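S.K.: Provided below for reference: sequence and predicted model.
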Amino acid sequence: MAHHDTLLFDLDGTLSDPAVGICRSINHALARFGHAEIDPAGISAWIGPPLEQSFRQITGVQDDAHVRALISAYRERYGDIGYAENTLYPGIPEALQALREAGLPLGLCTSKRADFAQRILALFGLQDHFGFVSGGDIGREKWQQIAELKAQGRVGPQALMVGDRAVDITAAHRNGLAAAGVLWGHGSREELQAQRPRHVFTDPDELVRVLLAD
């Protein structure tokens, strides 16, 4: 039996690919305020970090009120149709089922707002696998979410964060937790390995095999 007291999963780029919905919703917001739209080919750069960071970097705007307005416009479209413009990665349902059947508690920790994350889990029929959903919001970073989960006793010192971007690894390490990277999402091997994760997985089958023996 694996020794991890909880497996914390990221959502975007780890369980499902949100590229289409995120790109279209970002461009919807940018167009609303007269900013140049982004090229869909470069969307991976904006999947993972908090929205306010992405909009500041995309537009160069630092005014807090304008950034909040961009996020509000993004969420209008994302909450309507963008969340459903999403593709589940092959092997994810089977992997989550295997981990649960082995007795491992699963939680979701995403920079996405919690209500959007819950709708995506329900869209794919994954909601019953997770004991809790921790979502982000403006001004709330993933390391802060994990710190809150620790303070609440929802995760213990043997928890493992699983995600596809460097932010997932660094958020776990900042809280004294181990982390694992996945290569089927939007982060490169180089990005992940630079943060020294415990594991880097190439597919969901490997994830299950290694974590059940970890």
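M.R.: The structure has been received and is ready for your questions. Source: prediction; values computed, not measured.
S.K.: only C-alpha atoms for contact and neighbour calcs from this point on.
M.R.: OK.
S.K.: what's the helix or strand that contains residue 65 packed up against?
M.R.: Assigning secondary structure by DSSP states H and E places residue 65 in helix 64-80. With contacts taken as 3 or more Cα pairs under 8 Å, 6 or more residues apart in numbering; DSSP states H and E, helix 64-80 sits against helix 19-32, helix 51-59.
S.K.: put this beside the first:
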Amino acid sequence: MHPMLADIRLICFDLDGTLVDSVPDLSAAVDAVLADFELPPAGEAKVRDWVGNGSRKLVERALADAMGTPPSLERLELGHARFLQHYGCDPTARTRLYPGVREALDALREEGRILAVVTNKPFALIQPILSAFGLDDHFALCLGGDSLPQKKPDPAPLWHVAERFGQPVSACLMVGDSRHDVEAGRAAGFRTLAVPYGYNHGEPVRDSRPDGMVESLAELV
């Protein structure tokens, strides 16, 4: 057992950039929205730095970059609606699990730990992704960015999960790839663990000073 798991009974995982590399599909949907507005494509490199604050913010960043100015509220809402349509058609066509994820989740479930997903992705898009990889039965609860009034880096989603399962925050761990995950975990009183391979707006997640880091989730088991 990894030292970070000592006395941990509940583990919350971020989704994009932690469990799955979803940028290829997200980028395709973003570029489809931009094409709808007759704007140039953004490409994967830019989208990789924009992911992490929910789909609406992703679309806002893409439109602002392509237009050179922040989009109007009307254009943003239309763009976001079209993004959800494009992305929802097949959110796992190009998405892949990161190495070590399946092994880690299988082992942690076998150990009897409570596993949850806490992501800023819209809730409706979580299950199709987990189901595509056969992971939907690994998690006792999934929260999306629209499940509660608050989303990460606010600690409220993590508190909600801990309360739901009657666990003290001292027995809970937040695992993610970005400063928002680390900030949310720290504010909630959770232990925090980061992976370096995900999306963190082009910044090393180590700079956020998580309690621990692993190169692969396989190191947990």
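M.R.: Yes, it's here. As the structure is a prediction and not an experimental result, all values here were calculated from the model.
S.K.: superposing both, give me the TM-score.
M.R.: Once superposed, the chains reach a TM-score of 0.86 (TM-score structural alignment, normalised by the length of the first structure), with 208 aligned residues with a Cα RMSD of 2.4 Å.
S.K.: before we move on, the earlier item: looking at the helices and strands packed on helix 64-80 of the first structure, which is buried most?
M.R.: helix 19-32 (a mean of 21; mean count of other Cα atoms under 10 Å).
S.K.: list the contacts of that one.
M.R.: 36-38, 40, 43-44, 47, 70-71, 73-75, 77-78, 81-86 (Cα atoms under 8 Å, 6 or more residues apart in numbering).
S.K.: quick one: that helix to chain centroid distance?
M.R.: Relative to its parent chain, helix 19-32 of the first structure has a centroid offset of 18 Å by Cα atoms, centre = their mean, to the nearest Å.
S.K.: for stretch 93-101 of the first structure, same thing?
M.R.: 18 Å.
S.K.: quick one on the thing from earlier: in the helix holding residue 65 of the first structure, what's buried?
M.R.: Judged by neighbour count (16 or more other Cα atoms under 10 Å), helix 64-80 of the first structure contains these buried residues: 67, 70, 71, 73, 74, 75, 77, 78.
S.K.: how about those in CSV, adding distance to residue 54 of the first structure?
M.R.: As requested, the buried residues of helix 64-80 of the first structure are arranged in CSV below (distance: Cα to Cα, whole Å):
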residue, distance to residue 54 of the first structure
67, 10
70, 11
71, 10
73, 14
74, 12
75, 14
77, 17
78, 15
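S.K.: with residue 74 of the first structure as the reference, measure out to the counterpart of residue 119 of the second structure in the first structure.
M.R.: Mapped onto the first structure by TM-score structural alignment, residue 119 of the second structure lines up with residue 110. Distance of residue 110 of the first structure to residue 74 of the first structure, given as Cα to Cα, to the nearest Å: 17 Å.
S.K.: still on that earlier bit, ok, the buried residues of helix 64-80 of the first structure vs residue 12 of the first structure, which is closest?
M.R.: residue 78 (13.6 Å; Cα to Cα).
S.K.: need the counterpart of the closest one in the second structure.
M.R.: Residue 78 of the first structure maps onto residue 87 in the second structure, by TM-score structural alignment.
S.K.: how about its match, what does it touch?
M.R.: Residue 87 of the second structure neighbours (Cα under 8 Å, 6+ apart): 25, 26, 28, 29.
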